[in-house]
Every structure is written in C-alpha cells, then in structure tokens.
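Visitor: next comes the sequence, and after it the predicted model I'd like to discuss.
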Amino acid sequence: MTSDLDGADDDGDAAEEVLHGGFSTRVVRKGSTVRRTASPWTPTVHALLRHLRASGVTRVPRPLGFDEQGREVLEHVEGSTAWWPWPEPLRSDAGLVAVAQLVHELGEALATFVEPPDAVWHSGPAQGSTHQRGLVVRHGDLAPWNTVWRGGRLVALIDWDTAEPAPQGWDAAQAAATFVPLGPMTRYRAEHPVPPRQVEHRFALWCAEVDVAPERLLDLVEEVQRYERDRIAERGARGVEPYATFLARGDVEVVDAERAWLAEHRERLVAAARAWKRT
C-alpha cells in the first residue's frame, strides 16, 4: 500500500472526531485528514482520485494512502455538506450551474482513466477495461450530501467509495435526480420542498448546462433508478451493507415512488425544457 502521509501535516497527536453520515464504515477526522476503514476497492479509488487531480480536477479529496491501522487516509476538505434543508447557494441557479460544471469537468477526466490491472470496484472486480466494455467510471452517489460548500462556493465532491464502471451519462442523470430534484416530496425532501415550477426551471437549466436532450436525460435517470432499486433489493436481502440498511428503512419503496413520479411528470418536464430560454 502506498502512502503520502509523510508529506501531510503531522496529525499523530490529534484527537479523532467521529464524522456522521457513513453506513458501512467508521469515518473519523484526525487533524487535517479523514480516516475510514479500508475496503478491497480502496486502492482503485485512490488511483482514480490521483488521476482526477492530475487531470486538473482539484475539487476532489487528495488521497494520502493508509495509516498504521490500515485505514485509508484522505485530505479533509473544510466546509459544510448539503444536507436538507439545502444551503441557500444550492437553491440558486448559480449553485446548480456549479454542480453541472463540475459534472462536466469530471466527465472529461473520467473518460481518460485507465483502470489498474488489478482494479476492484464497489460493485465487484473489474472485468476488462471500462473502454473495452463501452463504460466509464461514475461517482456512484452523486448527490447534495456528498458536496462540500464553503463561502457560498462548491469546493468538493467527496465520498468516492461507491465509484464503479457504468454507462456514459449516469453521473449527469443521478445528479439531475438529486439536485433538481426529480421526485415526490417524500422523507427528506418534505423538509424543504422545491416548488413544482422551480423543479421545471431547474431541470431545464440542468439539461442546458450538461448539454443532454431532456428525453435522453430522463431515459438515463430511469436506467439509474432501476439499477439502484435492484441493487438495494438484491444486496439488502443478502445482508450486504449499506444496502441492508437502505432496504430496512424502505428505500425500495422510495425509488418506486420516484419512478412513478417521473413517469407521471415526464411530458411536463420535457415540454418545460424544450420551451426554456436562458434569461
């Protein structure tokens, strides 16, 4: 295992602060670093993060290797994650555009990533290169709670643990579903709902920024929803975390409700995006 810890701040005597939000691993902050239980895919994810940063994508955490306990070590990014209710910057057009621009920036860099020969992903061992299979690597959980904001600016996309090979466009689709957002006012969304007219506007703006036709983007959203639903149901039933937790709390039903909502509102969203003009 490689490590860049010698080049990081000396955090040896720093106290550990447990960070909340993780499901399958214990995550702590220690000084200027974040440390979490390593997984079989951690070396592959670190190689991906190093590639992104070398490609000029600096709004991802810097991987620092592993500590004496075998935990992965990442640079800690100062700021606040966007849990509901969302921070004001994310509720603005400028905040949504910032996310779309980062997705575009990531897409270009991810397309040039070459997997290590022994690559392992959260979804299982790699079966040949992504390019041979017509796939690219996606973040895997591209949602507000994995974005870090500071001073009204988007400064990082974190938690790359579920990165995996996937069809082109899945990151843009998943981000549309979670940042617009696309779905009924269930659970966390009910705490601070986005008005329907604002959803239409944000969807149209998102399509324009990621340069994907609205019909195509909604097709991709449906693909991601089916995949996520099946993964929660299958892995959750086998007791694999965090999917067992997701299954127990009713996430399959949540995804079903989101799929039904999307089918009901598809024509309205497409029409709004077709008629939309930048002001």
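Guide: Received it, and whenever you're ready, just let me know what you need. Residues are numbered from 1 along each chain as shown.
Visitor: going by C-alpha atoms from here, please, whenever you check contacts or count neighbours.
Guide: Fine.
Visitor: what comes into contact with the one helix or strand Gln101 maps to?
Guide: In this assignment (DSSP states H and E), Gln101 forms part of helix 93-110. With contact meaning CA atoms under 8 Å, 6 or more residues apart in numbering, helix 93-110 is reached by 51-52, 55, 57, 89-90, 136-138, 153-154, 171-172, 179-180, 202, 205-206, 209-210.
Visitor: which among these count as buried?
Guide: 51-52, 55, 57, 89-90, 136-138, 154, 171-172, 179-180, 202, 205-206, 209-210 (16 or more other CA atoms under 10 Å).
Visitor: run the chain-centre distance for stretch 42-57.
Guide: 15 Å (CA atoms, centre = their mean, to the nearest Å).
Visitor: any residues touching that stretch, and which ones?
Guide: With CA under 8 Å, 6+ apart as the test, stretch 42-57 has contacts from 1, 58, 60-63, 65, 72, 105-106, 109-110, 113, 115-116, 119-121, 160-161, 163.
Visitor: put this next to the previous one:
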Amino acid sequence: MAQAMASPEETPLLGGTSNRGLVFRLEDTVRRPQPPGAHAVHALLEHLERVGFDGAPRYLGLDEQGREVLSYVPGEVPIAPPPRWAWSDDSLASVGALLRRFHDAVESFDAAAHTWPTTVPAAWRGPHVCHNDPNLDNVVFRDGVAVALIDFDLASPGSRLWDLAIAARLWVPLRDSRDARSDLVDRAPARLAVLADGYGLARRELPALVAAARATHDWCYSVVRAGAERGQRGYVEVWTPSKRAYVARGRTWLARHADRLAREVADQR
C-alpha cells in the first residue's frame, strides 16, 4: 500500500496494524486509506448514522488523494502499552455495553446486499454485521467508559456471539500469563462474566462464548498472516517469529483452559 502524502496540518494517529503510519487527523476529520470492501464499510457507517448510533465515526466521502474521510471521534484510545484504567472491570463492562448497542443498531442493515472483505467461519456466521476487530486500539473511551468503535476494515456478516468472543479474548484477556497481566488471567472467569453482563448475554450462551473465543483466535491471526503474505506493510512488521510464538501460546492456553472457563464462568453469575 502506497504511503499517503500528509499535509503539514495533519497529525499522525497511532495504533492499528494494517494501516500503521497511514492514518492522520486533520482538524475534526480522519484521513486514511480506503479499506478492502470500502463500499460495504461505507454503507455500514452511513446506516449507523441514519439509525442514530453515535458509537462510530461518520463517513464523509473521499479527499483529493482518494483517502476516505471520517469524522474524528474525540476521546482516549488505549493503544499499546494500554493504561491501567483500560483493564478495569468498569471499562470491560462498558465494552460489552457498546458492542450490544452496535449489534442492536445493525439489526436493520441488509448485509447481504454488499460484498465484504472477510468471511467468518460458517459455524459462527449470521445475517448481521460484526466489527470483527474490537481490539483495545479500536475502542474510544471517555472518562473510562467505552463510547465508540473505530476501524471497521474487517467488518463482515457474523453473529453477536462471534463479535463478543473476539472482545472477550482481547479484553479479558484470554491468553497465556506470559503475555498478559497475571492478575487478569487469574480472574478470567470473573472478567468473562463482567463482559457478558455488560452485554446482557444470557447464561445459557456462556459455554458457546468460550467455544467461539477459541475459534476467533485462529481466524484473527489468519487475517494477520494473510496480510503479511500479501506484503501489507503493517502485517509484515507484526508477523515476526516472536509474534508467531505468541500466537501458538495463546492457542495452547485456550485449548487447555476452555472447559474450565466454560464451567467457572457460569459460577460467577
């Protein structure tokens, strides 16, 4: 992907992987490369505006360089290394609540009318659009409360449970204690319950949430690997031997602890 030419008035925005170094703020707008499946993503953002969902940027068109122009969403984005407040239970619950509002807002969107850049596994696919990347650096906070999702590049039809499972894996987090704060990993069942409560997930769906989290792990990193194989700069930079080892540890941890998590998270409710 070619490097965008920023004007002197533009400020680089940090975070993200696929568009690292290519996203800029200009006054109250964000300028960034158009994503794969841009027409679908833009239609989604326009739908969210029509239904009054305030938790996403507005699509404002293209600039003279062909970059998409989005409204700038003010607030704090917990880019790496995340600040301590981002890992609080209150922040976690608010992420669940934000995802629920987003999913409710897309109920009336006809996803089948568009071509999407990604496809989630068939077992977790549905008629409604998922964000598919509610990572820490894609959520805007104000006063410790999640208020908006940004970066819809990976959006595609999926299911509510699939999207929530991605959030669970990233925000609880569900990973090896060598790769996350051990106090958070130790509290994984309790924090899963916090996220589920924030979303309003029914207790009967908790085991399926854990199963989906395992599936999201391989799917999400297959996106990164494919981007690296295509030579996409941000993905190439991140898909290092150490990252591949990190991914393997995460897969092993989820396989080892999935049954315990499904059992213990129900006891937290």
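Guide: That came through, no problem. From a predicted model like this one, the values you see are computed outputs, not experimental measurements.
Visitor: how about the helix holding Gln101 of the first structure: buried residues?
Guide: Going by neighbour count (16+ other CA under 10 Å), the buried part of helix 93-110 of the first structure is 95-100, 102-104, 106-107, 109-110.
Visitor: distance from that helix to the second structure after superposition?
Guide: Following the fit onto the second structure, the mean deviation recorded for helix 93-110 of the first structure is 1.4 Å by mean CA distance after the TM-score superposition for the first structure.
Visitor: any idea how far the next helix-or-strand element following that helix is from the chain center?
Guide: For helix 93-110 of the first structure, the following helix or strand on the C-terminal side (DSSP H and E) is strand 120-121. Its chain's C-alpha centre and that of strand 120-121 of the first structure lie 17 Å apart, by CA atoms, centre = their mean.
Visitor: surely Leu209 of the second structure is within a helix?
Guide: Yes: judged by DSSP: H, G, I helix; E, B strand; the rest coil, Leu209 of the second structure forms part of a helix.
Visitor: pretty sure it is touching Asp163, no?
Guide: No: look at Leu209 of the second structure against Asp163 with CA atoms under 8 Å: they stay out of range, at 9.6 Å.
Visitor: hang on, the earlier thing: are any of the contacts of stretch 42-57 of the first structure buried, and if so which?
Guide: Buried subset of these (neighbour count, 16+ other CA under 10 Å): 60-63, 65, 72, 106, 109-110, 113, 115, 119-121, 160-161, 163.
Visitor: so what does Val45 of the first structure match up with in the second structure?
Guide: Matched to the second structure by TM-score structural alignment, Val45 of the first structure sits across from Val41.
Visitor: what is the neighbour count of that match?
Guide: By the criterion of other CA atoms under 10 Å, Val41 of the second structure has 24 neighbours.
Visitor: which parts of the second structure are strands?
Guide: 11-12, 24-26, 29-32, 59-62, 68-71, 128-130, 139-142, 145-149, 156-158 (DSSP state E).
Visitor: how about TSV for the ones you listed, with distance to Val77 of the second structure added?
Guide: As requested, the strands of the second structure are exported to TSV (distance: least, CA to CA, whole Å):
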stretch	distance to Val77 of the second structure
strand 11-12	14
strand 24-26	14
strand 29-32	14
strand 59-62	20
strand 68-71	15
strand 128-130	20
strand 139-142	5
strand 145-149	9
strand 156-158	23
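Visitor: nearest to Ala215 of the second structure, of those strands?
Guide: Among the strands of the second structure, strand 156-158 comes nearest to Ala215 of the second structure, with 12.7 Å by CA to CA.
Visitor: that closest one against the first structure, how far on average?
Guide: Mean deviation for strand 156-158 of the second structure: 2.3 Å (mean CA distance after the TM-score superposition for the first structure).
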